[in-house]
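J.: No letters, just coordinates:
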């Protein structure tokens, strides 16, 4: 599910850096950064809902069965957390135990699309079109994933 190089990665870069205070400087630094990451502000075009990896992976599985293409999804080093890109403003309205959010006033580490970047990586890379995950669909996918995890846990007793 990770992105590949080429024009898709280029349009994804353009879409991502459009939120930076100085997009040209951000792109220039990002393309030359040996770590392949940039620090970008959330809350302008997108927020990020951050789930624990144990819930995030099953949620992504459910989500990919429900929609043709979810919005971008990040995973951190060690798969401890996953970040789902949702419309800006979602974090201020989100109520969910164990789910953190990055919205207006926060910054996130974002890897360059289509390039391996150490700790943080794309599970679903941005496509450059602005596709985001619908928070209502994400919530339903989280509920189904949590129910599946609970069922698996009961069967393992």
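T.: Received the coordinates, thanks. Remember, predicted model here, so these are calculated numbers, not experimental data.

J.: use CA for all of it now, contacts and neighbours both
T.: Noted.

J.: Could you check how far the spatially most central residue of the chain is from residue 45?
T.: By Cα atoms, centre = their mean, the chain has its centre lying nearest to residue 73, at 2.9 Å. Applying Cα to Cα, to the nearest Å, the value for residue 73 to residue 45 is 15 Å.

J.: repeat for residue 108
T.: From residue 108 to residue 45 the distance is 13 Å (Cα to Cα).

J.: cool, and residue 15?
T.: 9 Å.

J.: Now do the buried residues in stretch 105-119.
T.: Using 16 or more other Cα atoms under 10 Å as the test for burial, stretch 105-119 gives 107-117.

J.: could you pull out the helices for this structure?
T.: Under the criterion DSSP state H, the chain contains helices at 7-17, 23-32, 53-66, 90-93, 135-155.

J.: helices or strands next to the fourth one in the packing?
T.: Meaning helix 90-93. In this structure, helix 90-93 packs against strand 46-52, with contacts taken as 3 or more Cα pairs under 8 Å, 6 or more residues apart in numbering; DSSP states H and E.

J.: hang on, the earlier thing: any chance of the buried residues of stretch 105-119 in a markdown table, with distance to residue 133 too?
T.: Converted to a markdown table, the buried residues of stretch 105-119 look like this (distance: Cα to Cα, whole Å):
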| residue | distance to residue 133 |
| --- | --- |
| 107 | 19 |
| 108 | 17 |
| 109 | 19 |
| 110 | 17 |
| 111 | 19 |
| 112 | 20 |
| 113 | 18 |
| 114 | 20 |
| 115 | 22 |
| 116 | 23 |
| 117 | 23 |
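
J.: adding another structure so you can compare the two:
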């Protein structure tokens, strides 16, 4: 039987408002992450040289060999992570997760070719001929807003595409579901953010 960490030890990749969080860093985890990234690059010496170029401390690493990468909007990735069970979150511990704060995309490395038939317009898959910006595990980059959400632990584990697809599908279904009307005082309002135009299906204020 698999042994899972205590709930309080599980990493929280996103804050309650959906913003990605930086992981806790230990020397052992940083060493493991650096070794995993170096093994993913066909020319480790080039990787090391790019990482040493100040002030960015980032390098381009090719996808399509040891892994592909699934790119999700940050909001969708945060919503999908909320759909994961405790056991699924525990199984994802130690798998690499990256975020580009400029593009607001989360990149999740998965097994090569495993996400080829995803078929969701909100999801982009990076594979052969694609490159991913990876910050140095020890030194957050300056001038580039790429960041690690979860550092690889050196085990080589990657996220399970089947689990990701189910979580994303559940999150998108929840986002599309109509929100219930809430009566308050003398009016009817729609909970949550409402665009400037009156939301479809909401009664005009003042109706009872």
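T.: Yep, that arrived. Keep in mind the model is a prediction, meaning the values are calculated, not measured.

J.: Turn the helices of structure 1 into TSV, columns for distance to residue 127 of structure 1 and mean neighbour count.
T.: Below are the helices of structure 1 laid out as TSV (distance: least, Cα to Cα, whole Å; neighbours: other Cα atoms under 10 Å):
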stretch	distance to residue 127 of structure 1	mean neighbour count
helix 7-17	5	19
helix 23-32	17	15
helix 53-66	15	18
helix 90-93	21	16
helix 135-155	18	15
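
J.: right, and those helices - which one's nearest residue 83 of structure 1?
T.: helix 53-66 (8.2 Å; Cα to Cα).

J.: Tell me the counterpart of residue 26 of structure 1 in structure 2.
T.: Matched by TM-score structural alignment, residue 26 of structure 1 corresponds to residue 47 in structure 2.

J.: wait, that match sits on residue 38?
T.: Yes. With contact defined as Cα atoms under 8 Å, residue 47 of structure 2 reaches residue 38; the gap is 7.0 Å.

J.: Count the neighbours of the alignment partner in structure 2 of residue 39 of structure 1 for me.
T.: In structure 2, residue 39 of structure 1 lines up with residue 60, judged by TM-score structural alignment. Residue 60 of structure 2 is flanked by 16 other residues according to other Cα atoms under 10 Å.

J.: In contact with the closest residue to residue 60 of structure 2 other than its chain neighbours, which residues?
T.: When the adjacent residues along the chain are set aside, residue 60 of structure 2 lies closest to residue 133, with 4.7 Å between them (Cα to Cα, 6 or more residues apart in numbering). Residue 133 of structure 2 makes contact with 58-61, 146 under the criterion Cα atoms under 8 Å, 6 or more residues apart in numbering.

J.: so what corresponds to residue 133 of structure 2 in structure 1?
T.: So, by TM-score structural alignment, residue 133 of structure 2 is matched to residue 109.

J.: Tell me how far its match lies from residue 25 of structure 1.
T.: Distance from residue 109 of structure 1 to residue 25 of structure 1, by Cα to Cα: 16 Å.

J.: same thing with residue 14 of structure 1?
T.: Distance, residue 14 of structure 1 to residue 25 of structure 1, using Cα to Cα: 12 Å.

J.: and residue 158 of structure 2, what pairs with it in structure 1?
T.: So, by TM-score structural alignment, residue 158 of structure 2 is matched to residue 132.

J.: Distance check, its match against residue 45 of structure 1.
T.: Separation of residue 132 of structure 1 from residue 45 of structure 1 (Cα to Cα): 9 Å.

J.: And these two? Which one has more around it.
T.: Taking other Cα under 10 Å, residue 132 of structure 1 and residue 45 do not tie; residue 132 has more neighbours (22 against 19).

J.: That one contacts residue 86, correct?
T.: Yes. The pair residue 132 of structure 1 and residue 86 qualifies as a contact (Cα under 8 Å) at a distance of 5.1 Å.

J.: Find residues that contact each of these two.
T.: 46, 71.

J.: Quick one: closest of the helices of structure 1 to residue 124 of structure 1.
T.: Nearest of these (Cα to Cα): helix 53-66, 9.5 Å.

J.: what's in contact with that closest one?
T.: Contacts to helix 53-66 of structure 1, defined as Cα under 8 Å, 6+ apart, come from residues 70, 75, 79-82, 137-138, 141-142, 144-146.

J.: any idea how far it is from the chain center?
T.: 12 Å (Cα atoms, centre = their mean, to the nearest Å).

J.: Could you check the angle that helix makes with strand 46-52?
T.: In terms of direction (axes from the mean of the first three to the mean of the last three Cα atoms, to 10 degrees), helix 53-66 of structure 1 departs from strand 46-52 by 120 degrees.

J.: rewinding a little: quick one: common contacting residues for residue 132 and residue 45 of structure 1?
T.: Going by Cα under 8 Å, 6+ apart, residues that sit against residue 132 of structure 1 and also against residue 45 are residue 87.
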